[in-house]
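Novice: no sequence for this one, just the structure:
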């Protein structure tokens, strides 16, 4: 079908979509976490140079304003057999594998705003295109927070759910999958599904929210998400201590973990050059935080310092755009060995490896510059993957330049892949949603 006729079909679908609720809950503009799309803006257009996903160019871009329009677009895309990939803030479009084919980018940047904020119940329902930093500002007025770190500026709620991305505070609060209590999901065929609810202990039906979290948009489009919230802490303290080696920092972190201080985060940072650092984040009442900070300082030794400000790089991923980023997991007992082996492997291959992550849950991130030799990077990935496997974990290449992607298995061995394929088949039998972006080519 000619491109102009496809555009006409997609535009007609948006025009005829039954409108959903307009604006935030109760019509209260103070609860809005983002502006609506301009009235009269064309929700469908031809793709431009900046509309590629992981280097794969798109043909069309749709920017629906609500769930009804999103469903109409996906229904029309199904009828036209268009492959669709979702884009939010665009901060993680180079994560995962490039799509096998890409016709339509479904942009969520008009799906913004807090639909409901039940402050008394510590619950919020928010649209997927809402930026995490904007949402944080909206909730802070009520003394509350969605306890998710934003490792990349400009990230959205939908992107955090799609990749299940979490930062240092995952030790206490968990990941997006743990904080989700409900979703509105549009399937590949345009059917709208609702799962979960607005109460934390909702147990009715299948837990669809946890299934789609971390699925890289391969099972459906999340247009709204319900989360449980937490109060903002009255006081915080960061207790940091340098260490000569990364594995020494991990052992210091293990000492803190065994002391029952209930830290919010327990991070190790090891740059390519310079000392490693272990940092403990404590939150709570002023008196309680002060007492626990003193205890943490005694555990870490005289070199430890206490401040109410995070250290440089806190919550950020240890790689830059165009570089190689790895996610390394291991059993807690294997974290010191993992850090030591990763550093030794980087030294053998002459690579400047940066390491940062949670020594409290065994999730670390590693970064290499985009200028690193691809053959050496591939060899390092193999070496680190052997270490994480021995430690009961995995190595995933989150992002990498094309020259590195061509030389490595991004995901590595994955348990339950056959089951994951069956789930994908049930949700998206024609494999039109982000085809090939996820593990095993899903």
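Specialist: Done, it's in. The structure presented is a predicted model; accordingly, all values stated were derived computationally and were not measured.

Novice: only C-alpha atoms from now on, for both contacts and neighbour counts.
Specialist: Fine.

Novice: wasn't residue 99 part of a helix?
Specialist: No. Read with DSSP: H, G, I helix; E, B strand; the rest coil, residue 99 is coil and lies in no helix.

Novice: so residue 412 touches residue 389, yeah?
Specialist: No. Using Cα atoms under 8 Å, residue 412 makes no contact with residue 389, being 10.0 Å away.

Novice: let's bring in a second one:
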């Protein structure tokens, strides 16, 4: 096979570059007729996430399926094509004083890619996740048929909620071409209030005090240096200037004398604690178990003698951990095993989002997932021939 491009190290012989939903449908229909396996690509910022495709003939590049289709400012709704970078969406909405309240941990990420992996950042605490903001979707099925669900109004209960199904499916159920989102007003003011914490327990107490107060943060982040290093708790408050000033003052009282505040985010805010080529891990737990999970991460790092940095939303129980990419795969396997035990104890999960190939072959990146049989049946209904991103998702779906 002549290699034209690749996805996660797997070569493809051809790349299609459609410019509309209709052209995507034509491409997918042709691929289905020829029994070609395909993977969709946006900006490629997360192509190293999940597992490499088990087979790959065609890459469908959605870079040309971009732009704002409609912006109903009065209804706080926008319809956006999948290949549009998130940053361009925000720029288009800003003149109307509105925003799509999704963070951009990886610069250049597109709308479709963000939905496909259900990515979210610090502000999920107030605004919700992709699934919460997505109110409509256009998807090209595996047979090339265009399917639409949802609509242009926030309260739409007609039909099957296809959007929530394809969000986080890693392109295994259909090709997302357009998304309708619920928007929010841009805040007039914002303040980041940060405070150091001596350890996970102190960080947990700080988080609990903020959650119990009437400050209504948009985000509440914790950042723990590699090993059992220092921690920082940062709260973001947004709104009208007078209200933000008052809530920032309340936060300073809650978080102590060493508190710092700024109108711009601190370094590394809303970014993943790993670099390209490193091991990236997503950890979830119940809110009450965040201090325990931070402690467990520190103990695991010391036990395996490897730096583990943790960062994420202490206000929602969604954290991320990073390991150097040159860490021995056997050591990584041990770290993952210990972290999975910790997340299970905290009523959560541990998923390896990205890792070098030697680690992928050693570690089950997804771990145990409830409902796998149901997920397989859904895959069979949507893609009976298994041609959409085969093997990328849980259980080889």
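Specialist: Thanks, I have it. On a predicted model such as this, the values are computed, not experimentally measured, just so you know.

Novice: how close are the two chains, by TM-score?
Specialist: In this superposition the chains share a TM-score of 0.98, using TM-score structural alignment, normalised by the length of structure 2; 396 aligned residues with a Cα RMSD of 1.0 Å.

Novice: re the thing from before, overlap in contacts of residue 412 and residue 389 of structure 1?
Specialist: Jointly contacting residue 412 of structure 1 and residue 389 under the rule Cα atoms under 8 Å, 6 or more residues apart in numbering are residue 395.

Novice: report the aligned residue range of structure 2 for the longest helix anywhere in structure 1.
Specialist: Taking DSSP state H as the criterion, structure 1 has its longest helix at helix 374-390. Mapped onto structure 2 using TM-score structural alignment, helix 374-390 of structure 1 spans residues 329-345.

Novice: gap between the aligned residue in structure 2 for residue 303 of structure 1 and residue 208 of structure 2?
Specialist: Here residue 303 of structure 1 is matched to residue 258 in structure 2, going by TM-score structural alignment. Counting by Cα to Cα, to the nearest Å, the separation of residue 258 of structure 2 from residue 208 of structure 2 is 18 Å.

Novice: residue 86 of structure 2 too?
Specialist: For residue 86 of structure 2 relative to residue 208 of structure 2 (Cα to Cα), the value is 32 Å.

Novice: next one: residue 75 of structure 2
Specialist: When distance is defined by Cα to Cα, residue 75 of structure 2 is 35 Å away from residue 208 of structure 2.

Novice: more neighbours: those two, which one.
Specialist: residue 208 (15 against 12; other Cα atoms under 10 Å).

Novice: so the equivalent of residue 74 of structure 2 over in structure 1 versus residue 198 of structure 1, what's the distance?
Specialist: Matched across to structure 1, residue 74 of structure 2 falls on residue 120, judged by TM-score structural alignment. Distance, residue 120 of structure 1 to residue 198 of structure 1, using Cα to Cα: 12 Å.

Novice: likewise residue 302 of structure 1?
Specialist: Taken as Cα to Cα, the spacing of residue 302 of structure 1 relative to residue 198 of structure 1 amounts to 47 Å.

Novice: what's the answer for residue 181 of structure 1, then?
Specialist: Residue 181 of structure 1 is 7 Å from residue 198 of structure 1, where distance means Cα to Cα.

Novice: quick one on the thing from earlier: who's more crowded, residue 302 and residue 198 of structure 1?
Specialist: residue 198 (21 against 9).

Novice: what is the aligned counterpart of the more buried one in structure 2?
Specialist: Aligned counterpart of residue 198 of structure 1 in structure 2: residue 152 (TM-score structural alignment).

Novice: give me the nearest residue to residue 285 of structure 2, chain neighbours excluded.
Specialist: residue 348 (4.1 Å; Cα to Cα, 6 or more residues apart in numbering).

Novice: A helix includes that neighbour, no?
Specialist: No. Under three-state DSSP, residue 348 of structure 2 sits outside any helix and is assigned coil.

Novice: OK, contacts around it?
Specialist: Contact analysis of residue 348 of structure 2 by Cα under 8 Å, 6+ apart lists 283, 284, 285, 286.

Novice: the first one: neighbour count?
Specialist: Using other Cα under 10 Å, residue 283 of structure 2 is surrounded by 23 other residues.

Novice: what about the aligned residue in structure 1 for residue 52 of structure 2, neighbour count?
Specialist: The alignment partner of residue 52 of structure 2 in structure 1, by TM-score structural alignment, is residue 98. Neighbourhood size, residue 98 of structure 1 [other Cα under 10 Å]: 22.

Novice: aligned partner of residue 323 of structure 1 in structure 2?
Specialist: Residue 323 of structure 1 maps onto residue 278 in structure 2, with residues paired by TM-score structural alignment.

Novice: mind listing the strands for the stretch 151-300 of structure 1?
Specialist: 180-186, 192-196, 221-228, 230-231, 235-243, 265-270, 276-284 (DSSP state E, counting those that start in this stretch).

Novice: brilliant, that's me finished.
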